[in-house]
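Peer 1: Mind folding the following:
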Amino acid sequence: MLTGLSIRNVVLIEALDLAFPRGLGVLTGETGAGKSILLDSLGLILGDRADSGLVRAGEDQANVTATFEFSELPEPIRAALAEAEVDVEPGEPLIVRRRVRADGGSKAFVNDQPVGVALLREMARSLVELHGQHDDRGLVNARGHRALLDRYARADTAGVAAAWDKWREAETALAQAKAHVEQAAAEQDLLLAHLAELTTLEPVEGEEEELASTRADMQKGERLSGDLAELQHLWSGSDSALASLRGAARRLDRIAHEHPLLAEALAAIDRAVIEAGEAEDKLVAAADVLAHDPALLDRIETRLFDLRAAARKHHCTVDELPEKMRLMREALDAIEGGGAQIAALQRAAQEAGLDYRAKAEALSVVRAEAARRLDQAVAAELAPLKLDAAKFHTAVIRLPEDRWSGQGVDAVEFLISTNPGADFAPLAKIASGGELSRFILALKVALAEEGGAATIIFDEIDRGVGGAVASAIGERLARLAAGGQLLAVTHSPQVAARGNAHYLIAKSSEGTVTRTSVTLLDAAGRQEEIARMLSGAEITAEARAQADRLLEQA
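Peer 2: The predicted structure is shown next:
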C-alpha cells in the first residue's frame, strides 16, 4: 500500500510530506485548494506524461517520491522489476521517484535505480487504482473486464493459456513441415538433376588440394626436365663421377692395409659413395615425382575445373560438395516420407485444438455463471446509490475463431442501462460523471474480494449527491477500505466522517506567493472541517453538533 508521498516544487506545493495509514483516508478542502495537484503528482509516479507546467514557478525541477510497502511484493510488480533488472530485497519498501525539469525532461527511479517510465506504467496497475469523474482506465476500460470477471469467478485461466500455447506450437510445426515438403516437392526435379551430376562427379573431401599439388609438381617437372636429364646423365653410366668413386674405392681396398692413412682414405671414399648413392636415389625419385605427363596433366586440370565449377554452382567450396550431396538426399527422402510426418503433425494439432476447445468451453461456462452472480451483486448495490432505475449486465460474448487467444474464446464487457427500457451500452457512453463513479463504486464493492491494486483512490465520487446517497457512498467506501487502503477526495461530510484519517487541503497566499498545504487533522480539526462542509463559510454551533453526530455514527 501507499505509505508515504513526498512532493517538492509541484505547481503550488513547495514542500509536502504525507504519511498514509491503512483503511479509509479522506481528503477535503475548498474548491481550488489544490486537490488536483496531489493527484497529478501521484500520476507522475504512475507513469503519466511529464509536463513542465507542473514545475513550480521559479524552480528548475519538481520531485515526487512515493513509498509503497507490501507484506509480499505482488507478482506483476515482481515480474516487471525482474525484466527491468531492478533488484528489490524481500521486505524492502518500494520507493518510486520521478523528477521533472522545467525544460520538460524527466527521469524515473525505483529504489534509487534509474528506470524507464514504461516500467512505472507497468507497475501502476498493481500499485494504485484511480477512479475519477473522467476516468477512462480501470473498470471503465473494457480491455480489463475479462480479467476482472475471471478473478471474480476464480477461474482456471492458466490451463486455457497452456492449452492455447500447445495448440499454436502444434499448428506452427505443421505449417512449417507442410511448407518444407511443398518447397522440396517443387524443387524435386532440380534436386534429382543436381544429385545425378554430383553422383557422376563423385567429389571426395580433400581431393582438390591433392590434385592441385600434383598439378603443381608436374608443372615444375616440365620446367626442370632439362636440368634433371643432365643430372641423371652425370650421375649414371660407366664414366660418371659415381662410377669413378666406386673404382677408386675398389683400388684402395686392395692396398688400404699398407698404411693407416690409406685406410682412412678408403673410409672417406666409402662414405662419399654412400652419400652419392643416396643423392642418386633422390634424383631418381624427384624425376618420378616431377615427371611431366601431358595426358595426365590434362586429366587433372579437367577434374579440377569440373569440381570447382560444381562448387560455384552450389555456392560452396569443393570440400563441401559431399555434404551438399547428403543434404540433397535428405531433402528427397523428406519428400518421400513427408506425408507420414505431416499426418502425425496433423493428428497432434487436431488433438491440441480439441483440448483447447474443451478447456475454453469450460471456462466460458464458468464465466457465464460468474457473470450472473456479479450482475446480482451489483444490482444489490445500485438502489442505495440512487441508481435504482439502472440495470447492470456483464456481457460474455463468443468471439470468432480468428480472435481466440490464450484468454479463451470470449470477450467480456460491463454494460449498463440507466433508464427503464433503454438499451444496454458501455459504462463510459451511457453514465454521467456522477453516475459513472457510483457504478464503479458498486462494481468495486461487488468485486472487493477479488484483489486489484494495493491502493484505490476515488476522486469526488460523491459529486452531485447528498443525504442518504452520500451516506451510502461513505459506508461502501469504508467497507472497501476495511481490507486494504482507500483514499477519497470528497466534498461530502457524510463521506468525510467515515475516514480513518482526514487530510485538509488548503491554499494560502503571502504577497505574490501562493502555496498549497495538506494537514492531517486531529479529532477537533475533523469536527471543525466537517462542520464547515455542512454549513459553508460560517460555521455554526448547529453545524458542529451535526458534525459530531456524523462522526459518532461512523
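Peer 1: going forward, measure contacts between C-alpha atoms and count neighbours the same way
Peer 2: Will do.
Peer 1: Now for the spatially closest residue to D548 that is not a sequence neighbour, how many residues are close by?
Peer 2: What sits nearest to D548 in space, not counting adjacent residues and going by CA to CA, 6 or more residues apart in numbering, is Q527, at 6.5 Å. Using other CA atoms under 10 Å, Q527 has 22 neighbouring residues.
Peer 1: Make sure Q527 is actually in contact with R544.
Peer 2: Yes. Checked against CA atoms under 8 Å, the pair Q527 and R544 is within contact range at 6.5 Å.
Peer 1: Here is the second sequence; please produce its structure so I can put it next to the first one:
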Amino acid sequence: MLASLSIKNFALIEQLEINFSDQFSIITGETGAGKSILLGALGLVLGKRADLTSLKDKEQKCIIEAQFQISKYNLQDFFATNDLDYEEITIIRREILPSGKSRAFVNDSPVNLTELQDLSEYLLDIHSQHQTQELSSEAYQIQIIDAIANNQPLLLNYKQNLAQYKSAKNELKKLHAEKEALSKEQDYNSFLLEELLLANLKTGEQEELESVSEKLNNVEFIKESLDKSLALANDEQLGIIQNLKEVKLSLQKISGLSSEFQDFFERVSSTLIEFEDVFIELSQQAEKLVNDPEKLELVNQKLQTIYSLQKKHQVESVADLLVIQTNLDNKLVLVDDLENKILKIENTLNESILILDKIASQISQNRSKAIPVLVTQINEILVQLGMPNARFQFEISNTKNYLPLGKDEVQLLFSANKGTDFGLLKKVASGGEMSRIMLAVKAILANYSKLPTIIFDEIDTGVSGEIAHKMGDIMKRMSSKMQVFAITHLPQIAAKGNQHYKVFKSSEGENTISELKLLSQDERVIEIAEMLSGKDISDSALNHAKALLN
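Peer 2: You can find the predicted model right below:
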C-alpha cells in the first residue's frame, strides 16, 4: 500500500508530506486546484518520463518520494531478480535536476525507468478516464478474462516459449538468407576450388620450377661452362687440383719449422679438400645435364598454370593461392553446416509449436470457462449500478497466429437495454455506462488480484444521485481487500471514505501553491456541503452533508 508521499518543488507544490491509511481515501478539490498534479507526481514515481516544466523553481531540483508497505505481497523474487535490496517499507525516490536530467532510486539503489515501471505494476493502479477507454481494447478485455481464469502461470510459460519461438524463427530466417547468398556463389566457388585442386599446388613449388626451367632453357651454355671449369680443374699438368697438391706437398716439408708454415699447410689442405668436393659435384651436375625438351615443356606448362591462377585471383604467390583454396573449401563446407543448423532449428521450431499449441489450448479452455463467471459477476454489479437490463457477450475465436497472449481473439459485445441488439462495447456504450462497467470490472478484479493500491480518477464521470451512492459503496467494499483512493466531484462518493483529503490553492504574494490537507470530521461536513450547494453553504446542504456522512 501507499504509506506516504513527499513532494518538493513540483509544479505548484513547494513542499508536501502526507501519510495515508490502508482504507478508502477520498480526494476532492476545485477544478485546477492540483489533483492532476498529485497524479503527475505519482506517475513520475511509477516511471513516467519527466521534463524541466515539472520544476516549480527551475534553479532547484525536484524530489518526489513515495513509501510503500509491501510485506504482504511476496515481492522478494522481483527484488532479487533485479538485484535490489528488499525492504518491507520500500522507498521509491525520483529526482529531476535543473539540467533536465532525472534519476530514480529504489531503497537508495539507482534504477532505470524500465525497472521502475516493472515494479510499479506490482504496487499501484491509477485508473484514469483514459483507462476507461482501454476497456474497449481487445488486449485489456483478454487481461480481465485471464485474471478470472487464473491464467497468469500459463501466460508466463506461454510468453517464455513464444520468445524462444520468435528467436528461433528469426535465427532460421537469418540462416536461410546466409544459405541463399552462399548458394548463389556455390557453383562458381566449386569451379574455382576444382581448378585449384587440379593444379595440385605445393608450398615452394613455384621457385623450384622456375629454377628448373632456367636450367633447361640454358643447357648448352651451362654444359659448356661446366666442361671448361672441369678441364681447368683437372688438367694433369696445369690443372688447379694438381697444382694445389704440389703446393700442399711443398708446404708440408716446411710445416714443422714454424707455426705459421703449419697454418699455411692446413689452410691449403682444406682448400684442396673443398675444391675436390666442388669438382665431384660439378662432375655429377655435368653428367645429369641433358637437353630434355619434354621435361621443359611440362615445367613451363605447370608454371603457366600457376601464373594464370595468380592473375585470376590477383595474388603473387602459391602460398596465397593455397589460402584461397582453403577459404573456398571452408565456404563449401559452410553450406553443409548451414543446412545442418537449419534442420536443427526447424526441429526446435516444430517442438516449440507443439508446446505453444498445448499451452494456448489450455489458456483458451480456461477463458471459455471463466467468461460465464465474469459475465454473471459484471451483471450482478451493474444491477446495483442502475443497469438491470445490461447484457454482455464475449465472442472468442481461435487463430492460427501466436499472439502475445495466446491464440485467441476476443470481442466484447454489449447491450444496455432490452430489445436492443448486441454491439461492440466501444460503439454502443455511453460515457456513464463505460464508467460503471469499468468500476464493476475493477471490483471483480479486486477479488483475484494481489495489487495493493488502486486510485480512481473521476470514475464517476456521467453518473449522479443513487448510482453515485452505489459506486461509492462498491469502492468502499473494495477497500476491505486493497487500499482505494477516489478522486471525485460527487458528494455521494466523497461521504463514503474513511479519510478525506482536500486539494486547494493558496497565494503568497504573487506565488500560487497547491496543498493537500487531511480533513477533520467538521471540515468534511463543510467540504461535502460545498460540493452539494457551492460556496454559499445553506443549512439544508449542511444537514444533507451530515446525513451522507452518517
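Peer 1: Just give the TM-score of the two.
Peer 2: Remark: TM-score between the superposed chains equals 0.76 [TM-score structural alignment, normalised by the length of structure 2]; 528 aligned residues with a CA RMSD of 4.9 Å.
Peer 1: re earlier: tell me which element the residue nearest to D548 of structure 1 is part of?
Peer 2: Assigned by DSSP states H and E, Q527 of structure 1 belongs to helix 523-535.
Peer 1: same question, V469 of structure 1
Peer 2: Element membership for V469 of structure 1 (DSSP H and E) is helix 467-481.
Peer 1: what's the nearest residue to the counterpart of G472 of structure 2 in structure 1 if we skip its chain neighbours?
Peer 2: Under the alignment (TM-score structural alignment), G472 of structure 2 pairs with G474 of structure 1. Excluding the flanking residues, the one nearest G474 of structure 1 by CA to CA, 6+ apart is V495, at 4.2 Å.
Peer 1: Could you confirm the one you found falls within a helix?
Peer 2: Yes. Assessed with DSSP: H, G, I helix; E, B strand; the rest coil, V495 of structure 1 lies in a helix.
Peer 1: What's the match for it in structure 2?
Peer 2: Match for V495 of structure 1 (TM-score structural alignment): I493.
Peer 1: Now for the nearest residue to P74 of structure 1 once chain neighbours are set aside: which residues touch it?
Peer 2: Leaving aside its chain neighbours, P74 of structure 1 sits nearest to S126 (7.2 Å; criterion: CA to CA, 6+ apart). Neighbouring residues of S126 of structure 1 by CA atoms under 8 Å, 6 or more residues apart in numbering: P74, P76, I77, G452, A453, A454.
Peer 1: all strands of the stretch 251-400 of structure 2, in order?
Peer 2: With DSSP state E, counting those that start in this stretch as the criterion, the stretch 251-400 of structure 2 has strands at 391-403.
Peer 1: mind listing the helices for it?
Peer 2: 259-288, 293-313, 318-384 (DSSP state H, counting those that start in this stretch).
Peer 1: before we move on, back to that, buried sites along the helix holding V469 of structure 1?
Peer 2: 469-481 (16 or more other CA atoms under 10 Å).
Peer 1: rewinding a little: what number of residues lie near the residue nearest to G474 of structure 1?
Peer 2: Neighbour number of V495 of structure 1 under other CA under 10 Å is 30.
Peer 1: Looks like it contacts V469 (just checking).
Peer 2: No. Using CA under 8 Å, V495 of structure 1 makes no contact with V469, being 10.0 Å away.
Peer 1: Would you check how far apart the residue positioned nearest the centre of structure 1 and A196 of structure 1 are?
Peer 2: Centroid-nearest residue in structure 1, with CA atoms, centre = their mean: E83, separated by 7.5 Å. E83 of structure 1 sits 54 Å away from A196 of structure 1, going by CA to CA, to the nearest Å.
Peer 1: same thing with A267 of structure 1?
Peer 2: 66 Å.
Peer 1: ok, these two, which is more surrounded?
Peer 2: Per other CA under 10 Å, whichever of A267 of structure 1 and A196 has more neighbours is A267, with 16 against 13.
Peer 1: how much space is there between the more buried one and P260 of structure 1?
Peer 2: For A267 of structure 1, the distance to P260 of structure 1 - CA to CA - is 11 Å.
Peer 1: cool, E475 of structure 1 as well?
Peer 2: For E475 of structure 1 relative to P260 of structure 1 (CA to CA), the value is 135 Å.
Peer 1: Endpoints of stretch 39-50 of structure 1, how far apart?
Peer 2: Terminal-residue distance, stretch 39-50 of structure 1 (CA to CA): 13 Å.
Peer 1: thinking again about what came up before, present the buried residues of helix 467-481 of structure 1 as TSV; the columns should include distance to A243 of structure 1.
Peer 2: Shown next, in TSV, are the buried residues of helix 467-481 of structure 1 (distance: CA to CA, whole Å):
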residue	distance to A243 of structure 1
V469	135
A470	134
S471	135
A472	133
I473	130
G474	130
E475	130
R476	127
L477	125
A478	126
R479	125
L480	122
A481	121
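Peer 1: I397 of structure 1: which of the residues you listed is nearest?
Peer 2: Within the buried residues of helix 467-481 of structure 1, proximity to I397 of structure 1 (CA to CA) peaks at L480, which comes in at 29.5 Å.
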